[in-house]
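Participant: Next come a sequence and a model predicted from it.
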Amino acid sequence: MNLFSEVKDLVLTQLEALAEEGLLPGGLDMQNVTVEPPRDASHGDMATNAAMVLAKPAGKKPREIAEALAARLLADPRVEAADVAGPGFLNLRLTAATWQAEVAQILTHGITYGRSGLGAGKRINVEYVSANPTGPMHVGHTRGAVFGDALASLLDYAGYEVTREYYINDGGGQVDTLARSVYLRYLEAHGQEVSFPDGTYPGDYLIAVGETLKDRVGEAYIDQPEEVWLEEIRSFATEEMMALIREDLAALGVKMDNFYSEKSLYGTGQIEKALADLKEKGLIYQGVLEPPKGKTPEDWEPREQTLFRSTAHGDDVDRPVMKSDGAWTYFAPDIAYHYDKVSRGYDALIDVFGADHGGYVKRMKAAVAALSGGRVPLDVKLIQLVKLFKDGAEFKMSKRAGTFVTLRDVVDQVGPDVTRFVMLTRKNDAPLDFDFDKVLEQSKDNPVFYVQYAHARVCSVLRKAAEQGGDISDAALSRADLSGLADPAELKLARTLAEWPRLVEIAARGNEPHRIAFYLYDLASDFHALWNRGNDNPALRFVQDGDPAGTSAKIALPRAVAVVISAGLGILGVTPLEEMR
């Protein structure tokens, strides 16, 4: 179900035939041969670089190879023209019947059209969000959550076995700070006046947590020293915050397969086990690091520490895993967590981090490479910042959180569908502006509306066609005579539809779900253009009054558009609308 792959297979088959005829040497490496849309659509439907990449190893001129290949490709009924351009690029134009047949394929296979076997069932772990359990998720977490969730869906669609995972950062000092902050709200719930020292969490979201703690323990912790209540409130507060985070994720349509606690690594031998594995490989040693580059901090002094030889796996410097006082560094539990992932048998790992974790990427990649012996690749995706705008000004405050805009602030104002789509309208490593006014506009400039409107328009067409009494099922439409879909605008739309399976594989290979959003916008643009042409040319209208057979042929194309839009929006986690008001 990938026309580009089918034509590539045709090209490779004909190259092998040329080798059998002695026009090319045998055993040529065909790995870099591609078939893809030409940069200039006027040059044809597809282009192959075969002659260019094979000329040197074959000892022949590129045009000589291209002309011989063109002659063989023209024998295939799908190929209407094969033109050699420039030094040896080969541009192909396919017959209208080929594009019409692709529309029928879409209707036959439904939303599975474009599903790929690329992943071949390989197991892949996508860790995303992983926000500290110290409060509600903010808008930065929102973008990471949407990106990670869409990426997981994309990889599933491309044939991988995907686990969605949330790493709960509940092992560090920030959770002690949370416990102290909840204790203050607990005292407040008992009518005491409290103040929040610097470094604590003053957000209103902890008021309810303090009330709940009061209901649970009564006055048991009043006037008690910290050692009496810290551990218990720490555990209680973490559970309460994770319940809040789960609610936030649910509001966004995100459901995790697994929540993994950092705290479970401490006191269980997990960290020691991971570092022992690295020590056996000669990668753990006692040493003294060089001072930081640039201006050396006044409190810096050379200290012997336990170090991971991360430079052996591509890092810039070796990294401490244990401090001179015997305490673990932040890096040590992260090594243990990824050691656990590798031990669970995943074939690949993906971590979705905030932009402020850029300095962590090389050390984490080095750790996974060392732990897995290079078997398990780790791809780290950094999520750049989101700037919010409202009424023409930057929007920064949230009463509920105290200092930041929460995920729920965004979802409550524009809905989960708009939130998710807009968060994918830029590549993950590019900053994103989220304008509350613009994302609700009903215009071409709003990609969410533009794509949703295309789907809703198709549904309105199908409802009107059904009123004629014809069979508008996908099965019936796939059997319709589609030879009448011959106008350039109709064929252009069919070509864009045929790019869907190829686009899925490109996006999955690069772990780039934003490509799905971009593609859907282009598809919607081609559809709306054809719709508008029908306003001026009755022959291009989807519903042909008084002609049920003609209508069946015409509405097959927009129905195929709706199928692909529905599949694409499904990957993004967005609901395709049947009507818009």
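Facilitator: Okay, I see it.
Participant: only C-alpha atoms for contact and neighbour calcs from this point on.
Facilitator: Noted.
Participant: Please give me every residue in contact with the spatially closest residue to residue 283 that is not a sequence neighbour.
Facilitator: Closest residue in space to residue 283, ignoring its immediate chain neighbours: residue 309 at 4.9 Å, by Cα to Cα, 6 or more residues apart in numbering. Neighbour list for residue 309: 283-285, 317-319 [criterion: Cα atoms under 8 Å, 6 or more residues apart in numbering].
Participant: One more pass at 7 Å, please.
Facilitator: Applying Cα atoms under 7 Å, 6 or more residues apart in numbering to residue 309 gives the contacts 283-284, 318-319.
Participant: of those, closest to residue 111?
Facilitator: The shortest distance between residue 111 and any of those, using Cα to Cα, involves residue 319 and amounts to 47.3 Å.
Participant: ok, that closest one - contacts?
Facilitator: Residues counted as contacts of residue 319 (Cα under 7 Å, 6+ apart) are 307-310.
Participant: Let's see if you can find the most crowded of the residues you listed.
Facilitator: Neighbour counts for the contacts of residue 319, by other Cα atoms under 10 Å, peak at residue 308, which reaches 27 neighbours.
Participant: So that residue is in contact with residue 320, correct?
Facilitator: Yes. Here residue 308 lies in contact with residue 320, judged by Cα atoms under 7 Å, at a distance of 6.1 Å.
Participant: Buried ones among the contacts of residue 309?
Facilitator: When burial is judged by neighbour count using 16 or more other Cα atoms under 10 Å, the buried members of the contacts of residue 309 are 283-284, 318-319.
Participant: Find the residue at the geometric middle of the chain.
Facilitator: The residue at the geometric middle of the chain, judged as the C-alpha nearest the mean C-alpha position with Cα atoms, centre = their mean, is residue 151 (2.7 Å).
Participant: what's the helix or strand for that one?
Facilitator: Under DSSP states H and E, the secondary-structure element containing residue 151 is helix 139-157.
Participant: which other helices and strands contact that helix?
Facilitator: With contacts defined as 3 or more Cα pairs under 7 Å, 6 or more residues apart in numbering; DSSP states H and E, the packing partners of helix 139-157 are strand 161-168, helix 416-423, helix 548-572.
Participant: okay, the angle between it and strand 161-168?
Facilitator: Note on geometry: by axes from the mean of the first three to the mean of the last three Cα atoms, to 10 degrees, helix 139-157 and strand 161-168 are set 160 degrees apart in direction.
Participant: What's the end-to-end length of stretch 165-184?
Facilitator: Across stretch 165-184, the straight-line distance between its terminal residues is 32 Å, by Cα to Cα, to the nearest Å.
Participant: for it, the distance to its chain's centre please.
Facilitator: Put simply, stretch 165-184 sits 28 Å off its chain's centre (Cα atoms, centre = their mean, to the nearest Å).
Participant: sorry, back to before: mean neighbour count and distance to residue 475 added to the helices and strands packed on helix 139-157, as JSON lines?
Facilitator: Formatted as JSON lines, those follow (neighbours: other Cα atoms under 10 Å; distance: least, Cα to Cα, whole Å):
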{"stretch": "strand 161-168", "mean neighbour count": "20", "distance to residue 475": "30"}
{"stretch": "helix 416-423", "mean neighbour count": "23", "distance to residue 475": "30"}
{"stretch": "helix 548-572", "mean neighbour count": "24", "distance to residue 475": "10"}
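Participant: want to compare, so here's the second one:
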Amino acid sequence: MTENLFAHVRSWVLQDMSAAFPGLPTDVLAKIEVAPSRDAAHGDMATNAAMVAAKPAGKNPREIAALLVDALVKRAGIAKAEAAGPGFVNITLEAAFLLQQIPVILAAKEAYGQGTDKGQKINIEYVSANPTGPLHVGHCRGAVVGDALANLIAKAGYDVTKEYYINDAGAQVIALGRVVYFRYLQALGLADKADAYAASVPGGMQYGGAYLEPVGAAFAALHGTALVDKPESEWLDAARQFGVAKMLDLIRDDLAALRVYFDVFSSEDALVQSGGVTRGLAILEQAGLIYRGVLEPPKGKTPDDWEPREQLLFRATAYGDDVDRPVAKSDGSNTYFANDIAYHADKMRRGYRQMIDVWGADHGGYVKRMQAAVKALAGETPASLDIVLCQIVRVMKDGAPVRMSKRAGTFVELRDLIDEVGPDAVRFIMLMRKSDAQMEFDLNAAVAQTRDNPVFYVQYAHARARSVLRAAGEVTGLAQADLTSLAAPEELALIRKLISWPRMVDSAAEAREPHRIAFFLYELAGDFHALWNAGRDDAALRFIQAEKPVETKARLALVTATAMVIRSGLAVLGVQPVEEMR
């Protein structure tokens, strides 16, 4: 029996459509879907096959739908099929066909929904915060979305690499090195020299948070007074590298507290120093996509406040971008875009033809140019870059915004959020909105033991399931249980939700939308709580009935399957299931 019942029924639809209309093109058949019915009153599933095939078949969708209905009702397992609306076909499955899926879940356990090996590598890059300080709540959302997305795509059957790109080249890490030196002088007790140095820095000191004080102290312990009064050229590189290393340690610790771990850390500085930018731009230059030219004035600029100048440009418009993009600054140094071109070229060199980047929403204007660059770098071999944008998060407590942390001084740290509500609540709640929608993270709601707290509601469902199984004691042979007694509407609704899990994995992975998994688990928990409550009102629906061992075993099989699917979903989100609520 197949795990993905929707894929199984879709194969029937495709067979029946191909039999009725042998000439249907492959691309038309690929557009045929079988999805859960939006309204349970209309059946278990619905297909768009008739409407998709109408034009190439040269027939009215309703006529095609009628033919498909006649074919489907002859299939064992389908109780009813009927045409609806402009040409949808609603499908109702036999209850016995649904029940056959429970042993499938029990056999697969938490691996239920695991996709077959696609034989494809996907690189997912996320967080990639500048190594200049601790992570904040904005980084947190990208970390959770990226990590859950990576888990989801791996669950769908892809070979996934989780990657962090260290932005350790450029002005921001030079500024970090200067602050490390400033804190170094302070740690040596040379406050006057520290203040004088700070006053001499063009534009002033950045990164003023107290988190850099121990870094300066450690730098002082390493170098003593050897760097005091030395010119910047003699200590800046050492201070920069030391600061970056310490900040990466801090970032790794923050991520570990959130249960986020990476397979690969790639250094921008190492890429630049190894000639990666030259190699990346050479690919484009050999394709005739690098030229010297003058761009039109940016929107909102006029000839009076804008000076045209010749630049080295990438012909991004040839690949869907709005304008061609500079790859070198006026002083001849690389633009950030040139470095990013090199980074994606390096990922492709490492064998990744499918890439996903998770960015903050403030980088939305960067999407077209980066996708254009990947298309250009790919040449004749197809490659893709999907961008997932994450909107800002506002942290609220007692109805008011939480403004900043004591250590960082200017923003809410990720670690503060985790310490307040725990990693499970942070991860689950961050996924209760689509990533490109702004959200408020309510600290009060995140610790409330109510239905309004989604992580509590789902974990409570799992804890309830486990409590039933503990109360039942050791019961063997659940996979062979007689399930025919599972006929109550609440039981069948729960089973229908369980069997939709493999399809949910596939569709959410394809859409790059891990929030769908959080929604699914919340709905699944609701179906289980509804069955639990029905048992309180109707003794015939209670899970354990000593005088009815056959019915009890069937319900224990259903409860066990439910707990397994909840654990399977929580694993994708990176949230731990609980055995009991405390």
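Facilitator: It's in. Bear in mind that the values here come from a model prediction, so they are computed numbers and not experimental data.
Participant: And the TM-score between these chains?
Facilitator: Structural agreement between the two chains, given as a TM-score (TM-score structural alignment, normalised by the length of structure 1), stands at 0.95; 570 aligned residues with a Cα RMSD of 1.6 Å.
Participant: picking up where we left off before, who are the neighbours in contact with the alignment partner in structure 2 of the residue nearest to the centre of structure 1?
Facilitator: With TM-score structural alignment defining the correspondence, residue 151 of structure 1 maps onto residue 149 in structure 2. With contacts defined as Cα under 7 Å, 6+ apart, the neighbours of residue 149 of structure 2 are 512, 514.
Participant: In structure 1, what residue corresponds to residue 240 of structure 2?
Facilitator: Structural alignment (TM-score structural alignment) places residue 240 of structure 2 against residue 234 in structure 1.
Participant: Its match in helix, strand or coil?
Facilitator: Under DSSP: H, G, I helix; E, B strand; the rest coil, the three-state class of residue 234 of structure 1 is helix.
Participant: Can you report how many residues neighbour it?
Facilitator: The tally of other residues near residue 234 of structure 1 (other Cα under 10 Å) stands at 22.
Participant: rewinding a little: looking at the buried ones among the contacts of residue 309 of structure 1, which are in strands?
Facilitator: Restricting those to those inside strands, with DSSP state E as the criterion, leaves 284, 319.
Participant: can I get the buried ones among the contacts of residue 309 of structure 1 in a markdown table with distance to residue 64 of structure 1?
Facilitator: Formatted as a markdown table, those follow (distance: Cα to Cα, whole Å):
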| residue | distance to residue 64 of structure 1 |
| --- | --- |
| 283 | 54 |
| 284 | 58 |
| 318 | 54 |
| 319 | 56 |
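Participant: Can you tell me which of the buried ones among the contacts of residue 309 of structure 1 is nearest residue 61 of structure 1?
Facilitator: residue 318 (50.3 Å).
Participant: Look up how far residue 418 of structure 1 lies from the closest one.
Facilitator: Distance check for residue 318 of structure 1 against residue 418 of structure 1: by Cα to Cα, it reads 44 Å.
Participant: so what's residue 564 of structure 2 closest to, chain neighbours aside?
Facilitator: Nearest to residue 564 of structure 2 is residue 110, by Cα to Cα, 6+ apart, at 5.3 Å.
Participant: does residue 486 of structure 2 count as helix, strand or coil?
Facilitator: coil.
Participant: okay, now the counterpart of it in structure 1: neighbour count?
Facilitator: When the structures are aligned by TM-score structural alignment, the residue of structure 1 matched to residue 486 of structure 2 is residue 485. In terms of burial, residue 485 of structure 1 registers 21 neighbours under the definition other Cα under 10 Å.
Participant: ok, residue 65 of structure 2 - contacts?
Facilitator: Counting by Cα under 7 Å, 6+ apart, residue 65 of structure 2 touches 50, 83, 87-89.
Participant: Distance to residue 401 of structure 2, neighbour count and secondary structure added to those residues, as TSV?
Facilitator: Compiled in TSV, the contacts of residue 65 of structure 2 are given as follows (distance: Cα to Cα, whole Å; neighbours: other Cα atoms under 10 Å; DSSP: H, G, I helix; E, B strand; the rest coil):
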residue	distance to residue 401 of structure 2	neighbour count	secondary structure
50	52	26	helix
83	52	22	strand
87	50	22	coil
88	47	21	strand
89	49	27	strand
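Participant: Let me know the closest of those to residue 405 of structure 2.
Facilitator: Each of those was checked against residue 405 of structure 2 using Cα to Cα; the closest is residue 88, at 54.3 Å.
Participant: check contacts around the closest one.
Facilitator: With contacts taken as Cα under 7 Å, 6+ apart, residue 88 of structure 2 has the following neighbours: 46-48, 50, 65.
Participant: ok, now residue 145 of structure 2?
Facilitator: 431, 514.
Participant: one more time with 10 Å, if that's ok
Facilitator: The contact partners of residue 145 of structure 2, by Cα atoms under 10 Å, 6 or more residues apart in numbering, come to 126-127, 151, 358, 388-390, 427-428, 430-431, 434-435, 512-515, 573.
Participant: Check residue 544 of structure 1 too.
Facilitator: When contacts are counted by Cα under 10 Å, 6+ apart, residue 544 of structure 1 touches 465, 468, 538, 550-555.
Participant: now the helices for the stretch 401-550 of structure 1?
Facilitator: Here the stretch 401-550 of structure 1 has its helices, by DSSP state H, counting those that start in this stretch, at 407-414, 416-423, 447-466, 474-478, 488-498, 500-510, 514-536, 548-572.
Participant: Give me the angle between the fifth one and helix 548-572.
Facilitator: Direction vectors for helix 488-498 of structure 1 and helix 548-572, defined by the same axes, to 10 degrees, enclose an angle of 40 degrees.
Participant: For helix 488-498 of structure 1, which residues meet the burial criterion?
Facilitator: So for helix 488-498 of structure 1, counting by 16+ other Cα under 10 Å, buried means 489-498.
Participant: What of stretch 574-582 of structure 2?
Facilitator: Across stretch 574-582 of structure 2, burial judged by 16+ other Cα under 10 Å covers 574-575, 577-579.
Participant: ditto for stretch 65-84 of structure 2
Facilitator: 65-69, 71-73, 77-83.
Participant: Tell me the counterpart residues of that stretch in structure 1, please.
Facilitator: Per the alignment by TM-score structural alignment, stretch 65-84 of structure 2 matches residues 66-85 in structure 1.
Participant: Could you tell me how many residues sit around the alignment partner in structure 2 of residue 9 of structure 1?
Facilitator: When structure 2 is aligned by TM-score structural alignment, the residue opposite residue 9 of structure 1 is residue 11. Other residues within reach of residue 11 of structure 2, judged by other Cα under 10 Å, total 13.
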